[in-house]
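Colleague: What follows is a predicted protein model with its sequence.
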Amino acid sequence: MDDAVLEKLRTALRGPVIGPKDPEYERARRIYNGMIDRRPAAIARCADAADVMDTVDFVRDRGLELAVRGGGHSGAGLCLVDDAITLDLSLMRWVRVEPVARIAQVGGGTVLGDLDHAAHGFGLATPSGIQSTTGVGGLTLGGGHGHLTRKYGLTVDNLLSADVVLADGSFVTANEKDHAELFWALRGGGGNFGVVTSFTYELHPVHTVVGGVTVWTLDRIRDVLEWYRDFLPQAPGDLNGFFVELAVPPAPPFPEEIHGQRMCGVVWCWTGDVDSADQTFAPVRDPGPPAFHFTAPMPYPALQSMFDGLLPTGLQWYWRGDFFDRITDEAIDVHAKYAEGIPTSLSTMHLYPVDGAAHRVKPGDTAWAYRDATWSGVFAGIDPDPANAETIRQWAVDYWEEMHPHSMGGGYVNFMGSGEGQDRVRATYRDHYERLAAVKRAYDPHNFFHANQNIAPAPQG
């Protein structure tokens, strides 16, 4: 993009437009995943919905390419494309809570910590992810699961409406009554259909939770997984616990004697009566004595930000994911093998429960196509050193390839890595894919929004 074109875009917007010659460019192009090193032609930081509409028109009318950045947590780096325009929503970071109605409206650049903090002041929350620095946009459009899923469903199950800028530059509000097909597609279909400038969520009573973690030595991983696969699906919806393979962080609450050790464990969230927490967690000794068990009452936002310091922006990441309806004995053997070979101190595997309230939504009600899944798994190679990028990538790929035959065939779209291909996208949406392609044809017939896990428009006629 030459200077004259860049200046025209700057003139059109209230927010700043950052080009490669600007001193803040290097910082502005950084995203959460340090493995992504791409150089957009410009980064348009939109101040409001009008800026978003003007940027979409500008890029489309000049035949340029567009990528959209919310919180910048895309593991595949889809918010950056070389020589394209990144439409950056980070200035649109705001939350408005209506406590009596129990709803919250948030800007498209908002991160989970913003929403958690604002809602917590009224003793409320909505299901989202597990890290406060994650953007609401990408998480929501992919489906959204985390600590409150078993109690209150997926993030998309609590989405009431969305303001969207479409490929033709127009602005619409999508909900159950208006643009209902678009609203259906937005609830799990990713960033294929437009730029969401604000989301409106239903909120639920959540204030003090009992959060914590239990870890066992790896020689107990088979016993722990056999216990976990039976225990958690039968537990009340107030209890959420995701299974994790990890190197124990050298930080509280873990005692020094287990720092750095490879272990397996469960990260807990209990939203029930605080006084009954000890009884709730008593079964953690059933698979054998844990190496460490810690739970404590805490504000919900404290649990949501528990991993922020451990996983700051700029680490090397490579991940893949799959859905599972069961944890077979053969799958446990694979988990045990790769847990022993965790390549770096931050690399990990998580199994997030997606049952409970998430199972009570009908399969066709949203674009999320795996209402029959019990767990959403992610295999994540993580390290600060770029020299280890290939090592962590290969571990994640090998782990995923050995686990995939034990999966349901598709994975959470937000856990898809770069270059997995269209077959994986189709597997993610199952028999919803054709309906999504029809919505894409209606709202983005020329596939203007294609810097994503792409759903191509259905053919005309």
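Modeller: Received it, and whenever you're ready, just let me know what you need.

Colleague: contacts, neighbours, all on C-alpha from now
Modeller: OK.

Colleague: Leaving out chain neighbours, which residue sits closest to Leu141?
Modeller: Gly190 (4.5 Å; Cα to Cα, 6 or more residues apart in numbering).

Colleague: Can you classify the one you found by secondary structure?
Modeller: coil (DSSP: H, G, I helix; E, B strand; the rest coil).

Colleague: Remind me what the host helix or strand of Met298 packs against, helices and strands.
Modeller: Using DSSP states H and E, Met298 sits within strand 292-299. In this structure, strand 292-299 packs against strand 208-217, with contacts taken as 3 or more Cα pairs under 8 Å, 6 or more residues apart in numbering; DSSP states H and E.

Colleague: this is the other structure I want to compare:
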Amino acid sequence: MAFNNADLEDLASRFQGELIGAEHPRYDSARQVWNAHIQRRPALVARCHGVADVIAAVRFSRDHDMLTSIRGGAHAVAGHAVCDGGLVVDLSAMTGSRVDPAAQTIRVQGGCLNAHLDRETQAFGLAATGGIVSHTGVAGLTLGGGIGHLMRKCGLSIDALRSCDVVTAEGDFVVASENENPDLFWGLRGGGGNFGVVTSFEFNLFPLGPTVLAGMLAWPMDQAPRVLAFLRDFMEDAPDEVGLMGNLRLAPPLPVIPEAL
């Protein structure tokens, strides 16, 4: 461990959120991610309540030469949100969002999930492009590009991204957009979470609804060649409003999967 109790007390005096170490009763839940096979044990989880907490946590990790990971939605299969023996900068409590219906934009904090974003935008007949699972984090989705059901019509999440608030590895706060720190903005748009801690995102929104037709079609595996060829040919002439995601997989026994499959 790269810090002592005095160091931790000093951080706590400047930290509004919750600091969770191995002796904390909520430690095990704080280190869990969506992929339950990932069982890493960080030295400290810093559950941030705002940008000031993020700055304090990043500077603490830098001062103590700690391995650092960033937790947004913690949905990545590889479990990048948590690290062994280091510091987790946890944004899961930062889920605020604000829609500007006139400008058709939304600003969301770095801990927002797709479910949070969709609930706010739907109140105004708007939608964000990107995302297919409600419990995916907006941050990780966007920083990786952001595919989704609306991408044929509206593009990827990064195509709708207007600006980001970022805490750099030095612990400095900057804004990244096409007009401000454009090189950083270019890297954030699909370059992964390696350039800093993004504490908020601003996106363009798109009118959608009030009715959307969606669902799942499933076929037996032995029909895959015929079905995939049909879907390929169908989508060549389909309008941009029609989205399709095809999967060739062996499915577990789920209520939505017919027993015959």
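Modeller: Cool, the structure landed. Not measured: the values here are computed from a predicted model.

Colleague: circling back: so what's the alignment partner in the second structure of the residue nearest to Leu141 of the first structure up against?
Modeller: Gly190 of the first structure maps onto Gly192 of the second structure when the alignment is built from TM-score structural alignment. Counting by Cα atoms under 8 Å, 6 or more residues apart in numbering, Gly192 of the second structure makes contact with Gly140, Leu143, Gly144.

Colleague: Quick check: Gly192 of the second structure vs Ser163 of the second structure, distance?
Modeller: 15 Å (Cα to Cα, to the nearest Å).

Colleague: Arg189 of the second structure too?
Modeller: On the measure of Cα to Cα, Arg189 of the second structure and Ser163 of the second structure end up 10 Å apart.

Colleague: Any chance of CSV for the contacts of Gly192 of the second structure, columns secondary structure, distance to Glu178 of the second structure and neighbour count?
Modeller: Formatted as CSV, these follow (DSSP: H, G, I helix; E, B strand; the rest coil; distance: Cα to Cα, whole Å; neighbours: other Cα atoms under 10 Å):
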residue, secondary structure, distance to Glu178 of the second structure, neighbour count
Gly140, helix, 20, 26
Leu143, helix, 16, 20
Gly144, coil, 18, 17
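
Colleague: Turn those into TSV, including distance to Ile55 of the second structure.
Modeller: Listed next are the contacts of Gly192 of the second structure as TSV, based on distance: Cα to Cα, whole Å:
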residue	distance to Ile55 of the second structure
Gly140	19
Leu143	20
Gly144	23
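
Colleague: Checking those against the first structure: which ones persist?
Modeller: Counting by both residues aligned by TM-score structural alignment, their matches' Cα atoms under 8 Å, the contacts of Gly192 of the second structure that remain in contact in the first structure are Gly140, Leu143, Gly144.

Colleague: so which of those residues comes closest to Gly111 of the second structure?
Modeller: Distance to Gly111 of the second structure, by Cα to Cα, is smallest for Gly140 among those, at 9.6 Å.

Colleague: Show me what that closest one lines up with in the first structure.
Modeller: So Gly140 of the second structure corresponds to Gly138, using TM-score structural alignment.

Colleague: Tell me the one of the kept ones among the contacts of Gly192 of the second structure nearest Gly21 of the second structure?
Modeller: Gly140 (24.4 Å).

Colleague: hang on, that closest one packs against Gly73?
Modeller: Yes - using Cα atoms under 8 Å, Gly140 of the second structure is in contact with Gly73, at 7.2 Å.

Colleague: What's the end-to-end length of stretch 93-103 of the second structure?
Modeller: Note: stretch 93-103 of the second structure ends 27 Å apart using Cα to Cα.
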